[in-house]
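> predicted coordinates and the sequence they were generated for:
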Amino acid sequence: MQIKRNVLLNPGPATTTDSVKLAQVVTDICPREKEFGDLMEYCATEITKFVGDPKDYVTVLFGGSGTATVEAILSSVVPENGRILIIDNGAYGKRMCQITKIYKLDTVVFESSSIEPIDLKALEEVIKGEKGLTHLAMIHHETTTGLLNDIAAVGKLCATYKISFIVDSMSGFAAIPVDMKAMNIDYLAASSNKNIQGMAGIGFAICNKKALLATESIPMRNLYLNLYA
């Protein structure tokens, strides 16, 4: 069976192959049955293996866009007395800032060029100067310009200053190698429709299990998008 294909030249979703399209033609599976749960668990485990050991990291799946997953992380993991620094060097960094503003999270914005590497010395000075930072969030690969950010270097800074590290890797995941443990990443967001080249509609957050379990006491700011739940 040959399926007509349009070659998509947008940043994502990606053009899908016939094999991906036809893999969906299966007997209906009830989402309340064990078979569905087993399938979800298998997918979550295999996704985790791209970037970390499933003993230490776990993938949480959402029916929603990549932005829904980023919103889930930001709204779920920053405590009421927390403070987050966001690196804004493109459209998706700005979107993170929009999300934290809506949730009224105490946010420090580090503005950087959308085409030049992040000034790590300047970033460290801001981290040292801003008291009470608990989290840092940034984009891995800024889709709008193609800028690849040095998440390993920023991860080292987060380790030094004991800050929880959040990375949006929508257009980096499964194309650019990531080791969450080595890069000190606690939460990584990605989706089904970029480098995995699956169908759009599934976002996922890959989480450090210890960090995720520690968020249990944070009051829920929403229902469906709560990461711990």
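Everything's here; your move.
> switch to C-alpha atoms for all contacts and neighbour counts from now on
Noted.
> which helix runs longest in the protein?
helix 34-49 (DSSP state H).
> need the next SSE after that helix, C-terminal direction.
Downstream of helix 34-49, the first helix or strand assigned by DSSP states H and E is strand 57-63.
> what residues of that following strand count as buried?
Within strand 57-63, the residues scored as buried using 16 or more other Cα atoms under 10 Å are Tyr57, Val58, Thr59, Val60, Leu61, Phe62.
> based on its surroundings, how many neighbours for the closest residue to Leu8 other than its chain neighbours?
What sits nearest to Leu8 in space, not counting adjacent residues and going by Cα to Cα, 6 or more residues apart in numbering, is Thr15, at 5.6 Å. By other Cα atoms under 10 Å, 17 other residues sit near Thr15.
> what does Leu120 give?
Applying other Cα under 10 Å, I find that Leu120 has 13 neighbouring residues.
> quick one, helices of this structure?
Secondary structure of the chain (DSSP H): helices at 18-22, 34-49, 66-77, 91-102, 120-129, 151-160, 209-213.
> I'd like to know which of those helices lies nearest to Ala200.
Evaluated over those, closeness to Ala200 peaks at helix 66-77, with 9.4 Å, by Cα to Cα.
> next, the angle strand 57-63 makes with the closest one.
Counting by axes from the mean of the first three to the mean of the last three Cα atoms, to 10 degrees, helix 66-77 lies at 120 degrees to strand 57-63.
> which elements pack onto helix 66-77?
Helix 66-77 is packed against helix 91-102, strand 187-191, strand 202-208, with contacts defined by 3 or more Cα pairs under 8 Å, 6 or more residues apart in numbering; DSSP states H and E.
> roughly how far apart are Val167 and Ile151?
Note on Val167: its distance to Ile151, by Cα to Cα, to the nearest Å, is 8 Å.
> looking at the two, which one has more neighbours?
Val167 (24 against 21).
> now do the contacts for the residue sitting nearest the centre point of the chain.
For the chain, the residue nearest the mean C-alpha position is Ala189 (1.3 Å; Cα atoms, centre = their mean). With contact set as Cα atoms under 8 Å, 6 or more residues apart in numbering, Ala189 has these partners: Gly66, Thr69, Val70, Ile73, Val167, Asp168, Ser169, Met170, Gly203, Phe204, Ala205, Ile206.
> quick check, nearest of the residues you listed to Asp119?
Distances from those to Asp119 were compared by Cα to Cα; the smallest belongs to Val167, at 17.6 Å.
> against that first model, consider the following:
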Amino acid sequence: MAGDMSTSASEGFEPPALGEPYLLTPGPLTTAYSVKQAMLRDWGSWDADFRTMTADLRRGLLALIGDARGEYDCVPLQGSGSYCVEAMLGSFVPRDGKVLVLANGAYGLRAAQTMKYLGRAHTLIDKGDYLPPRGDEVGAALDADPSITHVLAIHCETSSGILNPVAEISQATYARGRKLLVDSMSAFGAVPLEVGQIRYEAMVSSANKCIEGVPGFGFVIAKKSELEAAKGNSHSLALDVHAQWATMEKTGQWRFTPPTHVVAAFLAALKMHAAEGGVPARGARYAKNRDVMVDGMRKLGFETLLSDRWLSPIIVTFFCPAHEKFVFSRFYELMKDKGFIIYPGKLTVVDSFRVGCIGRMDEHVMRRVVEAAAASLAEMGVDTAAPPASAIAERAKLAA
């Protein structure tokens, strides 16, 4: 990749700086040396140079949605992705509005919990861990409840790794005169979300996901008309998207202390994203990472939670092996010793773990991940990674 000091054309991506392990998670993730290096300078948050950085950040993100008409704007917000989801819901849903929350994992359920905290009306479609919400289900729910004003969809549900069909959800939503809000936390930057192809009022994502920055802020991309209409909706001073947007439009500054170093790192990451070839190229690399890793893990006997149709290029969930000597905590430590930090499972029905495909790594690294998994199983005395028959039966039953 252009500008990346850690890339080797013959061996793929070199190990992270300072002997760090690879983070095989949905973010924070492994970042390039140049992204880390960008944080070595201090910035004045009110200084003109930093105001220019903020403007560059906003323009750079808007360039990823194909907004030819200039109908959208970008509003960065301090905090994690969940802060931004709450900010979006609290700012764009009127106090007398009602949200249809589409859940098939922890993050959809967290959005429903957020609505409870906000004290605003909502209803829930919960598809469990194995399947996505579909357009016809959304349409039926909207037809049955005319009071619903908004639909919230999770673009990639990382508790299972499922990539949800946002395009058909959008079609069902707008065919009935409602509005769509999208949590694209773990997909934006690698999975297309162009407004000319998929209609939505607002979406949120985070610095430490597919753009490959570091944690510290997220961002809302929304129609300017929605931003204007959001005045007075918010339940919160700090999470008021309209107020943040109005201040940035007037002064170029964040309302409260911005994560200056994180912004500088993100701009470095955005440059690398563009040099790689933008969303299509970033998505293609992640998809290759997934395919190489899944193929290798299956050869060891591991089984994916999801069918190939719904596997995202972001993160993959595997059933834990049935072998009596397999203990996930031990497997985790052995993988870490070999330079790879994997992710625990987040399912309620079966034991599982997850392997992320995003971050500053390529297919060569993913082959080493499989080699490390094979060696770790051998050290544990596990001769097959096949899952319990009950897990496969449960998957078949729930997916039927």
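Sure, I can see it. Note that the structure is predicted; figures quoted are calculated from it, not measured.
> quick one: TM-score?
Scored against TM-score structural alignment, normalised by the length of the first structure, the superposed chains reach a TM-score of 0.94; 227 aligned residues with a Cα RMSD of 1.6 Å.
> what do we get in the second structure for Cys43 of the first structure?
Counting by TM-score structural alignment, Cys43 of the first structure corresponds to Leu57 in the second structure.
> same check on Lys156 of the first structure?
Superposed on the second structure with TM-score structural alignment, Lys156 of the first structure falls opposite Gln171.
> corresponding residue for the residue nearest to the centre of the first structure in the second structure?
Aligned counterpart of Ala189 of the first structure in the second structure: Val204 (TM-score structural alignment).
> quick one, which of the helices of the first structure is packed in tightest?
Stretch with highest mean neighbour count among the helices of the first structure: helix 66-77 (a mean of 24; mean count of other Cα atoms under 10 Å).
> which bit of the second structure covers it?
Counting by TM-score structural alignment, helix 66-77 of the first structure pairs with residues 81-92 of the second structure.
> and for stretch 202-211 of the first structure?
Counting by TM-score structural alignment, stretch 202-211 of the first structure pairs with residues 217-226 of the second structure.
> any idea how far that stretch is from the middle of the chain?
On the basis of Cα atoms, centre = their mean, to the nearest Å, stretch 217-226 of the second structure sits 16 Å off its chain's mean C-alpha point.
> how about that stretch: buried residues?
Within stretch 217-226 of the second structure, the residues that count as buried by 16+ other Cα under 10 Å are Phe217, Gly218, Phe219, Val220, Ile221, Ala222, Lys223, Lys224, Glu226.
> over to stretch 186-205 of the first structure?
186-200, 202-205.
> for it, measure first residue to last.
Using Cα to Cα, one end of stretch 186-205 of the first structure lies 10 Å from the other.
> equivalent analysis for stretch 111-127 of the first structure, please.
The first and last residues of stretch 111-127 of the first structure sit 13 Å apart, counting by Cα to Cα.
> which outside residues touch that stretch?
So stretch 111-127 of the first structure is contacted by 87-90, 110, 133, 145, 147, 149-150, 153-154, 157, 161 (Cα under 8 Å, 6+ apart).
> check the mean deviation of the match of stretch 202-211 of the first structure from the first structure.
In the superposition with the first structure, the average deviation recorded for stretch 217-226 of the second structure is 1.0 Å (mean Cα distance after the TM-score superposition for the first structure).
> Asn10 of the first structure matches what in the second structure?
When the second structure is aligned by TM-score structural alignment, Asn10 of the first structure is paired with Thr25.
> same check, this time on Asp88 of the first structure
In the second structure, Asp88 of the first structure lands on Ala103 (TM-score structural alignment).
> next one: the residue nearest to its match when sequence neighbours are not counted from Phe319 of the second structure, what distance?
Once flanking residues are discounted, Ala103 of the second structure sits nearest to Asp126: 4.7 Å by Cα to Cα, 6+ apart. Asp126 of the second structure is 21 Å from Phe319 of the second structure, where distance means Cα to Cα.
> those two: who's more crowded?
Phe319 (22 against 16).
> now the more buried one, nearest residue through space, not along the chain?
Ser352 (4.4 Å).
> count the neighbours of that neighbour for me.
Ser352 of the second structure: 23 surrounding residues under other Cα under 10 Å.
> that one touches Pro344, doesn't it?
Yes. Ser352 of the second structure is within contact range of Pro344, at 7.0 Å (criterion: Cα atoms under 8 Å).
> now do the shared contacts for those two.
Common contacts of Ser352 of the second structure and Pro344 (Cα under 8 Å, 6+ apart): none found.
> what sits against Ala174 of the first structure?
With contact taken as Cα under 8 Å, 6+ apart, Ala174 of the first structure is in contact with Phe50, Asn195, Ile196.
> find residues that contact each of Val167 and Ile151 of the first structure.
Both Val167 of the first structure and Ile151 are contacted by His140, under the criterion Cα under 8 Å, 6+ apart.
> which residues of the first structure does stretch 373-380 of the second structure align to?
Using TM-score structural alignment, stretch 373-380 of the second structure corresponds to no residues of the first structure.
> buried residues in that stretch?
For stretch 373-380 of the second structure, a neighbour-count test (16+ other Cα under 10 Å) marks Ala373, Ala374, Ala375, Ser376, Leu377 as buried.
> narrow those to those in helices?
Ala373, Ala374, Ala375, Ser376, Leu377.
> identify the residue nearest the first one in space, chain neighbours excluded?
Translated: Ala373 of the second structure. Spatial nearest neighbour of Ala373 of the second structure, excluding adjacent residues (Cα to Cα, 6+ apart): Met335 at 6.7 Å.
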